[in-house]
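Asker: when you get a sec, could you give me coordinates for this:
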Amino acid sequence: MSNSLFTPDMGRRSVLKAGLFAGLGLAAAPSLAACTGASAGGGSAAGAVKWAGWDGPPSSERFVQLSQNLTTKLGAQVTYQQVVGDYLAKLLSQLSAGAAPDAFYVGDIYMAKLIETKQLLDLTPYLDSGNAAVKLDDFHKGLYQWCRPADGGPGLFGLPTDCNPIVFWFNKDLLAAAGVTTDPVAHFEAGTWTQDALTDMLDKIRATGKKGLLVGGGWFDWFGWMSTFGGTIFDESGKAVFDDDAKSQEALAWLFEQLRSGNIAYTGALPQGQSGDTLFYAGQATTYTSGRVILPNVKKLKFGYDMAPFPSLSGKDIMPVPVNTAALSVNVNSKNQAKALEFLGNFVNAEGQKFRLSGGGNAVPSIKGLDEIVTEDNLPAHGKLFNDIAAKGYAVPQAIASNPKVLTELPKMVDQMFKAGNETPKSFSGKLVKLINGAS
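Answerer: Okay, the predicted model is just below:
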């Protein structure tokens, strides 16, 4: 069963959603805030819990089943409301009318605005109560920081439902045809999965006429190349610093060199109708960086495949890389907050995630200790690494998630500079850091 929150083109859709939220969210903020009083009365009737998400079949079928199970467990009627179409616009409309569900999915690009406009319930008292169905320590630490206020204030306003860490997928048949005798995961297991090993592999692939590696323009697509090679992208205060960080600059220099040589292709410059995932599925791209989200499609392919972590400077370490995630939050105006919190805890805890993600799913648990989810059917062969990569990874940085201007302008600037091909690592990063940090 395919039950992920994500699709391979989430980066492109996130940009479009960010533009929508930049208009809707900011303009709607006063009316949203006006609904935060106790009299607004959102959610469902007392003694019942209504929750909303954006997944379609077959995920919605699993959600209905889980709702029925939790109705019995919680002693309250739990109802799933599938939102078809523009989830964000409809959620904002419901919040403005005081008619939003008791609990609902929140995407990474609009969590900050919903916290700012006081639409979400602080989960901290529930998690600290001793009666919660889940503990914060159950989750991988890097996956929920974006659910905190952007200004560093107290509170936690959502918990990650599951996740999709970016990994290095590869076509074993094309690697063999290129004369690559040690594939990426074999390199990793031998402690030799380094930048040089990857470069050598890409050189051999280029000689065959196939595409070696592709990179996109969203933050999710290229931040990982800095962090996997030891770069510091943000300091402890949340300020972007990769323009002055030596390891980040070295990683960008490598990335630009590979783009110039043709070892890496920029997806924004591909012919119309082509994308990284379609090229990989068609056997025209030898490697592809994506999450477990593509597994249902990869299973249908006729060639051998597997996955590995990104390479590292040491050749043996799993380094931090981006992880796509979304959260479940509770409506501050729910008539039944206690049951809504119980529902949330049971939805995201180990039992809830196992129910939702097992049976051929395409997402990765956001909590520890569920290795069996990503090792189902031994596909891919090294699927256990998904959990290890998620444990080290990071979700969308606050400096990006909390700023609609950055959300919309960052990928546009990267697109222009990648296509022009005349930037240095210093000029490239300097322009982007200036945007992220809000310098005039």
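Asker: C-alpha only now, for contacts and for neighbours.
Answerer: Will do.
Asker: so where do the strands sit in the stretch 201-350 of the chain?
Answerer: Along the stretch 201-350 of the chain, counting by DSSP state E, counting those that start in this stretch, strands occupy 213-215, 264-266, 287-290, 305-308, 323-330.
Asker: now do the second one: distance to the chain's middle.
Answerer: Strand 264-266 sits 22 Å away from the centroid of its parent chain (CA atoms, centre = their mean, to the nearest Å).
Asker: what's it in contact with?
Answerer: 202, 211-217, 255, 258-259, 418-419 (CA atoms under 8 Å, 6 or more residues apart in numbering).
Asker: now tabulate the residues you listed in TSV and tack on distance to residue 273.
Answerer: Converted to TSV, these look like this (distance: CA to CA, whole Å):
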residue	distance to residue 273
202	24
211	16
212	19
213	18
214	15
215	16
216	15
217	17
255	25
258	24
259	21
418	19
419	17
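Asker: just to revisit the earlier point, just the strands of the stretch 201-350 of the chain: most buried one?
Answerer: strand 323-330 (a mean of 26; mean count of other CA atoms under 10 Å).
Asker: what's in contact with it?
Answerer: So strand 323-330 is contacted by 5-6, 102-108, 120-121, 143, 147, 157-166, 220, 337, 340-341, 344, 390, 393-396 (CA under 8 Å, 6+ apart).
Asker: returning to that earlier point: closest one to residue 178 among the strands of the stretch 201-350 of the chain?
Answerer: Nearest to residue 178, of all these, is strand 287-290, at 12.4 Å by CA to CA.
Asker: on contacts alone, who are the packing partners of that closest one?
Answerer: strand 167-171, strand 213-215, helix 276-281 (3 or more CA pairs under 8 Å, 6 or more residues apart in numbering; DSSP states H and E).
Asker: following up with a second sequence; could you model it the same way so I can compare the two?
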Amino acid sequence: MSLSRRGVVLLAASALLMAGCGGGGGDTGAAPASSANAKVTVEWWNISTTEPLKSFWVQKVKEYQAAHPNVTIKNVPIENEAFKAKLSTVTQSGKTPDLYTTWGGGVLKQQVDAGLVKDLSSEAATWLADFTPAALSAYQFDSKTYAVPNDIGMVGFWYNKKLFAKAGITEPPGTWTAYLDAVKKLKAAGITPIALAGKEKWPGHYYWAYLAMRVAGLDALKQAAVDDDFNKPDFVTAGAKLKELVDLQPFQKGFLGAGYGTPDGQAAVMGNGKAAMELMGQWAPTVQKDAGKGLGDDLGFFPFPAVEGGKGNVADAFGGGGGYAVGANAPAAAVDFLKFLSSADIHRQTVETGAVLPVLKGEESIVKDPNLSVVATQLAGASGFQLYLDQAYPPAVGAEVNDSVAALIAGQKTPEQVADAITQVAKSE
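Answerer: The predicted structure follows:
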């Protein structure tokens, strides 16, 4: 999806809802220094291709341009997977858009190391202070800030309460064994247990990542980034646990060719009541409604279950957020426009659309949607937070995680082969 995705948060997610004074953005009307007397265009690549943000950003661009008649904001929304491919191509040529979506982590770090990203630490110091530390941490390296967050959240299971009840499941499963049992009950009731976008790969990596967290623990995932070793028994066990699920054939027919936000993709299957669950981030209800009909009051949320005997804490969350980086050669207007988007007033409006969760201090009360409130509550009580693996690790390693896990789900790789393939790529980086 245009989301997915998928950002980075390396601190405890409890900081997400940290109380504090409201704020953000300061004066949003000051003219950008470099464009005070000349026409300037800011090219803004983002992944808001679905409602409500698609139209919301169009309106905000109009408002900004009305206040800054010498500035043209070229709003370029690009679907998530296409965005990644397009951005990779331009960064390999040594360029970036003026302002663009980033999820932080290893991908942003490579862009920073290549000198492609503006250091915002000093230029944006006065308004960076308004963000929660957890939200900012994804975009900070060596005590410098290279992007500004716009969203934060976590991945968990979104489920259809009506289909759960039809299958005789009285409460969301709290352990992996209970989860597998729920899948069996759903199948026995003639219900497709899980919707999955097998074609896009990144949704499948959520399963392996969470199982690695529950089996091996957060420290093991962090250590693997240091010693480049995913061949350890716990990572193989994570794959074996996923294979237990795959062997139950829980996904919708044709899932290997399914996209995420397409009319016949994962979100639509879930939103149209054709599957009982999907493992997805906080944006899921919005995309379910956009791609399908949406479930309304029948939609519920539960965290990824514990794995019996695992070293991980069941209260550890997995996910990330989304933010915006400024290209190293972007005009000053790009930073000013980002300041406008990040102001307390505009971000409050963004949160009120229901498409994002707060990243500014003191905004937690804005979240009115009951499902998003559940996510926010889970985050508030999280004992630790792990960034999406395809963002936390260097791009080649993250891509291999996605590819190898997809191969396991397709029955083309064993758990041992998945662990070894990721290790080999990590060691070659």
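Asker: please pick the buried ones from the contacts of strand 264-266 of structure 1.
Answerer: Neighbour-count burial (16 or more other CA atoms under 10 Å) is assigned, among the contacts of strand 264-266 of structure 1, to 202, 211, 212, 213, 214, 215, 216, 217, 255, 258, 259, 418.
Asker: for the helices and strands packed on strand 287-290 of structure 1, give me CSV that also has distance to residue 26 of structure 1.
Answerer: Listed next are those as CSV, based on distance: least, CA to CA, whole Å:
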stretch, distance to residue 26 of structure 1
strand 167-171, 34
strand 213-215, 31
helix 276-281, 33
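Asker: hmm, back to that, what subset of the contacts of strand 323-330 of structure 1 is buried?
Answerer: 5-6, 102-108, 120-121, 143, 147, 157-166, 220, 337, 340-341, 344, 390, 393-396.
Asker: skip the chain neighbours and tell me the closest residue to the counterpart of residue 408 of structure 2 in structure 1.
Answerer: Counting by TM-score structural alignment, residue 408 of structure 2 corresponds to residue 417 in structure 1. In space, residue 417 of structure 1 comes closest to residue 423 once its chain neighbours are excluded; the distance is 6.5 Å by CA to CA, 6 or more residues apart in numbering.
Asker: pull the number of nearby residues for the one you found.
Answerer: When neighbours are defined as other CA atoms under 10 Å, residue 423 of structure 1 has 13 of them.
Asker: against residue 371 of structure 1, how distant is the residue nearest to the spatial centre of structure 1?
Answerer: Closest residue to the average C-alpha location of structure 1: residue 324 at 0.6 Å, with CA atoms, centre = their mean. Computed as CA to CA, to the nearest Å, the residue 324 of structure 1 to residue 371 of structure 1 distance reads 18 Å.
Asker: and for residue 90 of structure 1?
Answerer: Counting by CA to CA, the gap from residue 90 of structure 1 to residue 371 of structure 1 is 36 Å.
Asker: same question for residue 98 of structure 1.
Answerer: 40 Å.
Asker: those two: which is more packed in?
Answerer: residue 98 (23 against 16).
Asker: what about that one, which SS state?
Answerer: Look at residue 98 of structure 1: counting by DSSP: H, G, I helix; E, B strand; the rest coil, its state is coil.
Asker: give the aligned equivalent of residue 26 of structure 1 in structure 2.
Answerer: Aligned partner of residue 26 of structure 1 by TM-score structural alignment: none.
Asker: please, where are all the strands along the stretch 1-150 of structure 2?
Answerer: 40-46, 71-77, 99-102, 140-141, 144-145, 147-154.
Asker: so can I have CSV of these showing distance to residue 53 of structure 2?
Answerer: Shown next, in CSV, are the strands of the stretch 1-150 of structure 2 (distance: least, CA to CA, whole Å):
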stretch, distance to residue 53 of structure 2
strand 40-46, 10
strand 71-77, 10
strand 99-102, 14
strand 140-141, 26
strand 144-145, 25
strand 147-154, 12
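Asker: out of the ones you listed, nearest to residue 350 of structure 2?
Answerer: By CA to CA (comparing all of the strands of the stretch 1-150 of structure 2), the closest turns out to be strand 147-154, at 8.7 Å.
Asker: how much space between residue 128 of structure 2 and residue 147 of structure 2?
Answerer: 10 Å.
Asker: do residue 336 of structure 2 as well
Answerer: 13 Å.
Asker: next: residue 269 of structure 2.
Answerer: For residue 269 of structure 2, the distance to residue 147 of structure 2 (CA to CA) stands at 34 Å.
Asker: repeat that for residue 37 of structure 2.
Answerer: 27 Å.
Asker: over to residue 380 of structure 2?
Answerer: Distance from residue 380 of structure 2 to residue 147 of structure 2, by CA to CA: 23 Å.
Asker: ok, back up a step: helix/strand/coil for the residue nearest to residue 417 of structure 1?
Answerer: coil.
Asker: wait, residue 171 of structure 1 touches residue 284, no?
Answerer: No: the criterion here is CA atoms under 8 Å, and residue 171 of structure 1 misses it with residue 284 at 9.6 Å.
Asker: so for those two, which residue has more residues nearby?
Answerer: Using other CA under 10 Å as the criterion, residue 171 of structure 1 and residue 284 rank with residue 171 on top: 21 against 17.
Asker: which residue in structure 2 lines up with the more buried one?
Answerer: Under the alignment (TM-score structural alignment), residue 171 of structure 1 maps onto residue 160.
Asker: OK, contacts around residue 103 of structure 1?
Answerer: So residue 103 of structure 1 contacts 43, 49, 50, 51, 52, 328, 329, 330, 331, 340, 344 (CA under 8 Å, 6+ apart).
Asker: can you put those in a markdown table and add distance to residue 182 of structure 1?
Answerer: Below are the contacts of residue 103 of structure 1 laid out as a markdown table (distance: CA to CA, whole Å):
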| residue | distance to residue 182 of structure 1 |
| --- | --- |
| 43 | 55 |
| 49 | 53 |
| 50 | 52 |
| 51 | 48 |
| 52 | 46 |
| 328 | 42 |
| 329 | 45 |
| 330 | 48 |
| 331 | 51 |
| 340 | 51 |
| 344 | 45 |
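Asker: just the closest of those residues to residue 314 of structure 1, please.
Answerer: residue 328 (36.7 Å).
Asker: quick check: residue 154 of structure 2 touching residue 316?
Answerer: No: counting by CA under 8 Å, residue 154 of structure 2 does not reach residue 316; the two are 10.1 Å apart.
Asker: noted, bye for now.
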